[in-house]
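Colleague: Predicted model and sequence below, questions to follow.
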Amino acid sequence: MVVLKYEEIAESLRARIAAGEFSPGDTIPSGRDLAERWDVSRATAIKAVDVLRNDGVVVAKQGTGFVVTETPVARPAGARRAGSARILGGMPFLRIGEPDWAEPPARIAVSLGISPGVLALRRRRVLQLPDSTPHSYVEAWFPPDIAEAAPRLAGIAPIAEGTTRYVRRQTGRFPAEGMDVTTVRLATDDEAACLAVPTGTAVAVLLHTAHDEDGRPLVCEEGVTPSSLFEQVDTYAM
């Protein structure tokens, strides 16, 4: 796999942020400083910073430059088309509990291609609206081969580079095809509590599965959104 220079610079900055060298609110090196340190053009250095900005890792601050984001953002489940930036459609979120190994529901196990009774690693979060009220509850399930090769998935520390990039760096595998299936049902007690809605509220459920180039599942995310907040818009040529 060929790594371009701007990608190498961006990954170096991600690693330094993840290691705590730059904390939320800290300013990262300027494009000029990066260009000098890496012996590249300023345009290449700026392109590296743009990668981090598009992923929501840094934001522009007038008179300062680019600073590490104070509030982590994540996208709702699904709609992970090639070229889409993490910050587009991203929302602030709260992590729920700690990542844990659990037996996934049958629908998740089928999507991950694992047998009944096999445990998978689960990460949970609640995405929030601007007023901090819940928008959707998301459970991300990682199959054993991915979770064991990428141990930081089981930790509570944020993964500044994003789970997709981290998994790619650890395993060499990356999403080549995604499948989204949207259904409607009633919220479970746990889902209702996380979403601050009555038990039995109608919810839209988006099941997103990412596969690598060999068709092997990398992750399965299930996003649950109250019907009053769910909207799907498709624009297409006719």
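Modeller: Yes, it's here. Remember, it's a predicted structure, so these values are computed and weren't measured experimentally. Numbering: from 1, shown residues only.
Colleague: going forward, measure contacts and count neighbours with C-alpha atoms only.
Modeller: OK.
Colleague: contacts for stretch 105-123?
Modeller: 96, 98-104, 139-144, 147, 153-154, 209, 217-220 (Cα atoms under 8 Å, 6 or more residues apart in numbering).
Colleague: In contact with the closest residue to residue 173 other than its chain neighbours: list those residues for me.
Modeller: Spatial nearest neighbour of residue 173, chain neighbours left out: residue 212 (6.2 Å); criterion: Cα to Cα, 6 or more residues apart in numbering. Going by Cα under 8 Å, 6+ apart, residue 212 touches 173, 174, 175, 176, 177, 218.
Colleague: also this one, for the comparison:
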Amino acid sequence: MAWNDSSLTSGGAPLWHQIAERLRSAIIAGHFKPGDLLPSEAELNRVFGVSRTTARGSLDTLEREGLIVRRSGVGSVVVEPMVELPANVMASFSEDMRRRGHAPSYQTISAGLAAIPLEVRDILRAPMAKQGFRIHRLLLADAKPIAVSISWIAPHVLAGHKPPTVRELDAGSLYQWLESVCGVRILSGHEVIEARVLDTQTATSLGVDSGTAALVVSRLSETADRTPVEFAQMTYRGDRYRLRIDI
């Protein structure tokens, strides 16, 4: 059924809900792509013969769902789909993206030994360590930047092993590399999530304006016996990422 089929069902779901469903289906099917304008309230009024309030209600629903953004003087713009992640699942970025139908990829900005900040030493329970392996990567979903990640591997993990190369880091999941090369499997951990605004450097990497809202996820990854493996801070674009908590 086309979005502009004017036959709405009387006595069923509210009219605003039916219109929202038509437009939602059209977005999912690709008839409206990111950057496209949805029909205006006036056009919805004309096509469906509904009030302005009803038309506005359908567009408000799509905005709450993160499918569009309403811009004054422009209209209702379709945005890139949100990546929704459950907050109670311990998984790598690659696993999360694939589970939700997105193709993950990486661009390593830098990787090498660096002085470990005191707070990171405390988190990794390595108070005497002076240097650690630091990885700075751009995380992409469907070839589009979604987050910047800075992670530190606990010094004991790489004892006796060569650290990952840029090629290996660009090729896939760090969790998979740690398990296959170092024999370390991540099974537990915890995260702290906070809202911030992006600085100029991070915003440029993510292709958005400085000062844009972001979610910062600070994650300590551990083995089954709670031995620290990696500490990472991942800064996600607020317009592409959200968390879901099942209670």
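Modeller: Now that the structure is in, tell me what you want to look at. The shown structure was predicted, so the numbers you read here are calculated from the model rather than taken from an experiment.
Colleague: where does the TM-score land?
Modeller: Overlay of the two chains. TM-score (TM-score structural alignment, normalised by the length of structure 1): 0.54; 158 aligned residues with a Cα RMSD of 3.2 Å.
Colleague: quick one on the thing from earlier: the contacts of residue 212 of structure 1, buried ones only, as a PyMOL selection?
Modeller: A single PyMOL command selects the buried members of these (16 or more other Cα atoms under 10 Å):
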select buried, resi 173+174+175+177+218
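Colleague: Dump the contacts of residue 212 of structure 1 to CSV, plus distance to residue 86 of structure 1.
Modeller: Listed next are these as CSV, based on distance: Cα to Cα, whole Å:
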residue, distance to residue 86 of structure 1
173, 19
174, 15
175, 14
176, 16
177, 17
218, 18
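Colleague: right, and the pair among the contacts of residue 212 of structure 1 with maximum separation?
Modeller: Based on Cα to Cα, the longest span within the contacts of residue 212 of structure 1 runs between 173 and 177 and measures 11.9 Å.
Colleague: Next, find the distance separating residue 108 of structure 2 from residue 137 of structure 2.
Modeller: As judged by Cα to Cα, to the nearest Å, residue 108 of structure 2 and residue 137 of structure 2 stand 4 Å apart.
Colleague: nope, residue 148 of structure 2 is what I meant
Modeller: Counting by Cα to Cα, the gap from residue 148 of structure 2 to residue 137 of structure 2 is 6 Å.
Colleague: Which neighbours do these two have in common?
Modeller: Residues touching both residue 148 of structure 2 and residue 137 (Cα under 8 Å, 6+ apart): none.
Colleague: higher neighbour count, those two?
Modeller: Between residue 148 of structure 2 and residue 137, counted using other Cα atoms under 10 Å, the more crowded position is residue 148 (24 against 21).
Colleague: OK, contacts around that one?
Modeller: Residue 148 of structure 2 makes contacts with 136, 137, 138, 139, 202, 205, 206, 234, 235, 236, as judged by Cα under 8 Å, 6+ apart.
Colleague: neighbours around the third one, how many?
Modeller: Residue neighbour count, defined by other Cα under 10 Å, stands at 23 for residue 138 of structure 2.
Colleague: Tell me the secondary structure at it.
Modeller: Secondary structure for residue 138 of structure 2, judged by DSSP: H, G, I helix; E, B strand; the rest coil, is strand.
Colleague: what do we get in structure 1 for it?
Modeller: Aligned counterpart of residue 138 of structure 2 in structure 1: residue 126 (TM-score structural alignment).
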